[in-house]
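S.K.: Sequence below, structure please.
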Amino acid sequence: MALSSVAVFCGSSFGTSPAYAEAARLTGRTLAERGIDVVYGGGHVGLMGAVADAAVEAGGRVIGVIPRQLDDRELAHHGLTELHVVESMHERKQLMADLSDAFIALPGGAGTLEEIAEQWTWAQLTIHAKPSGFLDVAGFWTPMREMLDTMVGQGFVRAEQSGIVSFSDDLDELLTMLAAPPAWTDKWGASTAETPSP
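M.R.: The predicted model follows:
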């Protein structure tokens, strides 16, 4: 399938390695240059801001979704194509999911992990049929890849569902993976083809 919009989950800090900011800027710029809308958490700080700034500078459409509590702290980016201010984190994630064809996690903390894990879970339950990917910058997500192998090996994730998430240290390769038609079954064996994305 052709990707028209991708949600990017990432840190509101820059982290300790310059590679993280470089990957954030590359992601924003690449999506913009491919005509893919960037959907993200709406902030101007950290890796979030780097993704948005790079996409805007490359002429892309950037859609931010930020909870009012964070907007009130003046953390919102006001140079975006669209900025949606919502009332809660739950509304933020739902709207980002509705606006996106796929999801990418860059390095980040608990919030980043929680956001990508929720979309992974929704696909597993066929609430939607949208894939998630981890851009493994400088090995940041390697432990997560190993954790998935453990989940499959210990019987908590079906092997057929492991394709819901992809891992790569190469953005082009990851985008190719995310654009492939969904091929997994849900947790109880129904095909994703039976549950079209909203």
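
S.K.: C-alpha from now on. contacts and neighbour counts both.
M.R.: OK.

S.K.: Looking at the chain, name the residue that lies furthest from the middle.
M.R.: Of all residues in the chain, residue 154 sits farthest from the chain's C-alpha centroid, using C-alpha atoms, centre = their mean; the distance is 26.1 Å.

S.K.: How many residues are close by residue 157?
M.R.: If you count neighbours by other C-alpha atoms under 10 Å, residue 157 ends up with 16.

S.K.: Where does it sit: helix, strand or coil?
M.R.: Taken by DSSP: H, G, I helix; E, B strand; the rest coil, the conformation at residue 157 corresponds to coil.

S.K.: check which helix or strand covers the closest residue to it other than its chain neighbours.
M.R.: Distances taken as C-alpha to C-alpha, 6 or more residues apart in numbering place residue 151 nearest to residue 157, at 5.4 Å, with adjacent residues excluded. Under the criterion of DSSP states H and E, residue 151 resides in helix 142-153.

S.K.: Another sequence for comparison is provided below:
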Amino acid sequence: MNVAIYCGSSFGNDIIYEESTRILAKKLALKKLNIVYGGSLQGLMGIISNESLKYNNMVTGVITYDLVTKEIENKNITKIYKVDTMNERKAKMEELADAFIAIPGGYGTLDETFSVLTAAQIGHHEKPFAFYNINGYYNKLIDFLENCVKEGFIGKSFVDMLIISDDIDEIISKILSYKAPKNKWVK
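M.R.: I've put the predicted structure just below:
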């Protein structure tokens, strides 16, 4: 099973993000859940890839040609795909992954997250998506999504389908037992 990890090319302002990313890498490797990620050596992306390699886990990166030098491609990973655009990067990661976990990150992480969630909502895939809610990082985003339900712009089942936890064992367990909701267009 391949798990796409969406995360920042920065470390964040609290060491807990690095520490939790190291734990994530170890626990995924112990369950033989391979990593698909953005291919960078920078920030949390570097932590997830290098820590995963320490545990002999397979790590596949997907990076755009123009980010190879900016984000600094991790040349030590198992496999790398180089693509022309960010949209191609997202599509390739979605294709390669059987599940998705968002850990703290910025615009890129959020872009990847909402691309995958939109695809799930309209039935393009039935893969689980988890927020590894380190240090309550995603609390306000979850509040916003719940408000979208309240205001009638997102169906409740599409927020309920999200796996949200600061416990990686719980996330892995829920990923492995995930059942997708009916897509938006199925009555």
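
S.K.: Please state their TM-score.
M.R.: The TM-score (TM-score structural alignment, normalised by the length of the second structure) is 0.96; 187 aligned residues with a C-alpha RMSD of 1.2 Å.

S.K.: if we can go back for a sec, corresponding residues in the second structure for the helix holding residue 151 of the first structure?
M.R.: Per the alignment by TM-score structural alignment, helix 142-153 of the first structure matches residues 139-150 in the second structure.

S.K.: what comes up buried for the matching stretch?
M.R.: 145, 146, 149 (16 or more other C-alpha atoms under 10 Å).

S.K.: Please apply the same query to stretch 89-98 of the first structure.
M.R.: Of the residues in stretch 89-98 of the first structure, 89, 92, 93, 96, 97 count as buried by neighbour count, 16+ other C-alpha under 10 Å.

S.K.: what does stretch 13-31 of the second structure give?
M.R.: 17, 18, 20, 21, 22, 23, 24, 25, 26, 27, 28, 29.

S.K.: Over to stretch 112-123 of the second structure?
M.R.: The neighbour-count check on stretch 112-123 of the second structure (16+ other C-alpha under 10 Å) flags 112, 113, 116, 117, 120, 121, 123 as buried.

S.K.: surely the first one meets residue 88?
M.R.: No. The pair formed by residue 112 of the second structure and residue 88 falls short of the contact definition of C-alpha atoms under 8 Å, at 11.3 Å.

S.K.: Strands of the first structure, start to end?
M.R.: For the first structure, applying DSSP state E gives strands covering 5-9, 37-40, 62-67, 82-86, 102-105, 132-135, 165-168.

S.K.: and the last one, which stretch of the second structure?
M.R.: Mapped onto the second structure using TM-score structural alignment, strand 165-168 of the first structure covers residues 162-165.

S.K.: what does that stretch contact?
M.R.: For stretch 162-165 of the second structure, contacts defined as C-alpha atoms under 8 Å, 6 or more residues apart in numbering pick out 128, 129, 130, 131, 132, 133, 134, 171, 174, 175.

S.K.: what's the matching residue for the second one over in the first structure?
M.R.: Taking TM-score structural alignment as the criterion, the aligned counterpart of residue 129 of the second structure in the first structure is residue 132.

S.K.: again, but for the last one
M.R.: Residue-level alignment of residue 175 of the second structure against the first structure, with TM-score structural alignment as criterion, gives residue 178.
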